[in-house]
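1. Prediction below, plus the sequence it came from.
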Amino acid sequence: MIVARRFTPDDASQWNRFVQQSRNGTFLFERGYMDYHADRFIDHSLMFEDEDGAVVALLPASRSGVSLVTHGGLTYGGFVTDMRMGAARMLEVFDALFSHCRDEKIDMLRYKAMPRIYHRQPAEEDLYALFRAGALRVRVDASATIALHAPLAWSKGRKHSLGKARKSGLDVFESEDVVQFHNILQARLDQRYDARPTHSAEELTLLRSRFPGQIRLFGSFRDNRMLAGVITYDCGQTIHAQYMASSEEGRDTGALDLIVHELTTSIFSDRTWFDFGISTEDQGRKLNEGLARQKEMFGARTTVYETYEVDTTVSSIAKAGSSDLAPSN
């Protein structure tokens, strides 16, 4: 029998070890990353244990009213599992989750499934369990991803911009100057979207200090002035571009194109995927076509981030067929 229990700070070391040894966890699920915004979300992360007390799965989660979200502060979430997890056991894990939710008066699960490009091994037992539980897919966000082992050609416009950057004599190298990059990013967001970055410069600096090998800043420079930058999240076989921005001078000289070229053809050429992130708004209902096209011009094509909602008052799914499910009394 599998049971769910709340994560406590005393579990941090065990939690982090499980994430690091899992087949689908990334450093975003380690407590040092999740807990930086603990003041904004009510953490309700869960650990799932078998009859011998061994951890079989983790669920990074936060609570909002009568809903459990996986996780409110993350773009994607869902169950973190190891190599032993199978389809039948995942059904039992979901039953343990639903039992916990009923005890805690949680009526709804909002489940942000982990995109498969972040899996080290196939890990979609959760999607099957969601289907069995009668979950509804309520949101789909379109990301843009380059297959680094078989990249598509850049558009003529991007090639031209790359040529300008090379003729301008720009240099690309890793930088520690998060503040300078954040100023470029903030100016760009103010100008184009009247928005602010998800992370402040202080938060990015803090997170980089906790994960120096995973969170890195690469810049394009002229005379030691940063004209463009990309903050990358190293998730193993997948590199995610968390932030990308150019100054006006950087846009005129193709500074960002030069960084992307170096990242995808040299620095991270041994990886599998380079993910630019989503280009959708309004819960996935609106595609920012200009932004999506900009990423596609680098040879990226669409991958999706899916979100599901499911009634946690359903009866057991491990023993019942999907047509047999009904709310419990």
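-> Perfect, thanks for sending it.
2. use CA for all of it now, contacts and neighbours both
-> OK.
3. Would you mind measuring from R271 to T265?
-> Distance check for R271 against T265: by C-alpha to C-alpha, to the nearest Å, it reads 10 Å.
4. repeat for V93
-> Counting by C-alpha to C-alpha - V93 and T265 are separated by 41 Å.
5. what do you get for Y308?
-> 35 Å.
6. Also L127?
-> 34 Å.
7. try F79
-> Per C-alpha to C-alpha, F79 is found 32 Å from T265.
8. Among these two, which residue is more densely surrounded?
-> Neighbours were counted for F79 and for T265 using other C-alpha atoms under 10 Å; F79 has more, 28 against 13.
9. residues contacting the spatially closest residue to the more buried one that is not a sequence neighbour?
-> Excluding its sequence neighbours, the residue lying closest to F79 (C-alpha to C-alpha, 6 or more residues apart in numbering) is L59, at 4.8 Å. Residues in contact with L59, defined by C-alpha atoms under 8 Å, 6 or more residues apart in numbering, are S45, L46, M47, T70, G77, G78, F79, V80.
10. Swap in 7 Å and give it another go.
-> Residues in contact with L59, defined by C-alpha atoms under 7 Å, 6 or more residues apart in numbering, are S45, L46, M47, G78, F79, V80.
11. And for the fourth one, the neighbour number?
-> Each residue near G78 was counted by other C-alpha under 10 Å, and the total is 24.
12. in a strand, that's where it is, yeah?
-> No - with DSSP: H, G, I helix; E, B strand; the rest coil as the criterion, G78 is located in coil rather than a strand.
13. For the closest residue to it other than its chain neighbours, grab the count of nearby residues.
-> Among residues not flanking G78 along the chain, A113 sits closest, at 5.1 Å (C-alpha to C-alpha, 6+ apart). A113 has 20 neighbours, counted by other C-alpha under 10 Å.
14. next, the one to line up against it:
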Amino acid sequence: MSKYQIIPYAKEYKSRWDRFVASLNGTYKGSKNTSFLFHRDFIEYHQDRFEDFSLLIFKEEKLRAVLPANRVGATLYSHQGLTYGGLVLDAEIRLKEVMELFQELLGFLSQSGIEELELKMLPQFYQELPGDELDYLLFLTEAKLIKAETAAVIDYRNRIPLNSSRKHAVNQAVKAGFSVEKTTDFEPFWNQVLIPNLEAQHDAEPTHSLEEITSLAKRFKYNIHQFEVRDAQHQLLAGATIFETQVVAHVQYISATPEGKKQGALDFLFQQLIEERFSHKWYFDFGTSNEQAGNKLNAGLQFWKETFGARTRIQRTYRLQTKNSFKLENVVI
């Protein structure tokens, strides 16, 4: 009889799930590769769009891992409504145990009629402790890398100086009397800047509606922040929405008006965010600059991010066959 028990998520497990995915905050209680995106209130804000199939993995009644996930037919995704995912592990878990529970997980999924598992991995620089166990197990189970996206990231512990062209734009913005303001009102940026720009440039909409981002920001007030740049006449020129985890400040949305682009409003904004507002973090993550599942690179956007001192880290997505659980047998010697 297996010492592991795998249970589909249900509402009665909410408090236990949320305690498990909480950040370590200097302790070893909780999970080591986590994010506020893994809290149930975040996962479920768009629950009508997905068939949730999140799982809790227990060992002798102790919660050892959770998998935020949704199901589409015979495929399980970790989770399509989240920027990243993967198997969220207990802070004190060791490699051999991760191997055991992952084998159990694949067997459970196969018996549940799930043939493929797709994992959009939490980028390594988001982890509070070393936690690459799953990468090794994906190698052993012959998972296929199906997507690699380039994140532009500033490492605060190994800073690269701001490019001279950015410094010039920032100085011009200072002379013009620009200011950066933090706000809880997302409506001006969403309706006046972000939505018109996405529609005009990409024929697209924000992932989050105004109502959704406003609701999420109220629930996660220490993690979701909205910043605006306004000129001396208090006209809105640009803005950015930041998702903050324990170790990373991530740029979720960024946009500027035509006038804001001309006058370097975004240069001014990000100089403030990087140098002052989030300088206590380990990393500042501008996000990816890719299209078509990583097969195309927006070189201009990537270069702009790099002029702030950002360099490339990779976010990987894998797909594997659940029947390959047997490949984890006889590995340990």
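-> Good, I have the coordinates. Note that this is a predicted model, so its numbers are computed, not measured.
15. Matching the residue nearest to F79 of the first structure against the second structure, which residue comes up?
-> Aligning on TM-score structural alignment places L59 of the first structure opposite L67 in the second structure.
16. cool, V314 of the first structure as well?
-> So V314 of the first structure corresponds to N324, using TM-score structural alignment.
17. what does R251 of the first structure give?
-> Match for R251 of the first structure (TM-score structural alignment): K261.
18. Check D177 of the first structure too.
-> In the second structure, D177 of the first structure lands on D185 (TM-score structural alignment).
19. can you check F276 of the first structure too?
-> Match for F276 of the first structure (TM-score structural alignment): F286.
20. so who does Q263 of the second structure touch?
-> Contacts of Q263 of the second structure (C-alpha under 7 Å, 6+ apart): A173.
21. how close does it get to A173 of the second structure?
-> 7 Å.
22. residues contacting F58 of the second structure?
-> Y4, Q5, I6, R64.
23. Grab the nearest non-local neighbour of the first one.
-> So the one you mean is Y4 of the second structure. Excluding its sequence neighbours, the residue lying closest to Y4 of the second structure (C-alpha to C-alpha, 6+ apart) is K59, at 4.6 Å.
24. wait, which of the contacts of L59 of the first structure is closest to Q191 of the first structure?
-> Of all the contacts of L59 of the first structure, G78 has the smallest distance to Q191 of the first structure: 34.9 Å, by C-alpha to C-alpha.
25. Tell me how far the counterpart of that closest one in the second structure lies from E259 of the second structure.
-> Using TM-score structural alignment as the criterion, G78 of the first structure maps onto G86 of the second structure. According to C-alpha to C-alpha, G86 of the second structure and E259 of the second structure sit 41 Å apart.
26. Now do the helices in the stretch 201-329 of the first structure.
-> Ranges of helices within the stretch 201-329 of the first structure are 201-210, 248-253, 255-262, 289-296, based on DSSP state H, counting those that start in this stretch.
27. Dump the ones you listed into JSON lines; add distance to T26 of the first structure as well.
-> As requested, the helices of the stretch 201-329 of the first structure are exported to JSON lines (distance: least, C-alpha to C-alpha, whole Å):
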{"stretch": "helix 201-210", "distance to T26 of the first structure": "14"}
{"stretch": "helix 248-253", "distance to T26 of the first structure": "32"}
{"stretch": "helix 255-262", "distance to T26 of the first structure": "22"}
{"stretch": "helix 289-296", "distance to T26 of the first structure": "23"}
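28. Give the aligned equivalent of P206 of the second structure in the first structure.
-> Aligning on TM-score structural alignment places P206 of the second structure opposite P197 in the first structure.
29. How about the contacts made by that match?
-> Residues in contact with P197 of the first structure (C-alpha under 7 Å, 6+ apart) are Q186.
30. who touches the nearest residue to T34 of the second structure once chain neighbours are set aside in this structure?
-> Leaving aside its sequence neighbours, T34 of the second structure sits nearest to V21 (C-alpha to C-alpha, 6+ apart; 5.8 Å). Going by C-alpha under 7 Å, 6+ apart, V21 of the second structure touches G30, S31, T34, F38, H39.
31. ok, and the most crowded of those?
-> In terms of neighbours by other C-alpha under 10 Å, the contacts of V21 of the second structure top out with T34 at 27 neighbours.
32. Kindly indicate whether the counterpart of it in the first structure is helix, strand or coil.
-> For T34 of the second structure, the aligned position in the first structure is G25, judged by TM-score structural alignment. Three-state assignment for G25 of the first structure (three-state DSSP): coil.
33. Relative to P60 of the first structure, how far out is G25 of the first structure?
-> 10 Å.
34. what does stretch 84-94 of the first structure contact?
-> Contacts of stretch 84-94 of the first structure (C-alpha under 7 Å, 6+ apart): I2, E125, D126, A129, I317, A318.
35. Counterpart of the first one over in the second structure?
-> If I follow you right, that is I2 of the first structure. In the second structure, I2 of the first structure lands on Y4 (TM-score structural alignment).
36. Show the contacting residues for its match.
-> Y4 of the second structure neighbours (C-alpha under 7 Å, 6+ apart): I57, F58, K59, E60, L101.
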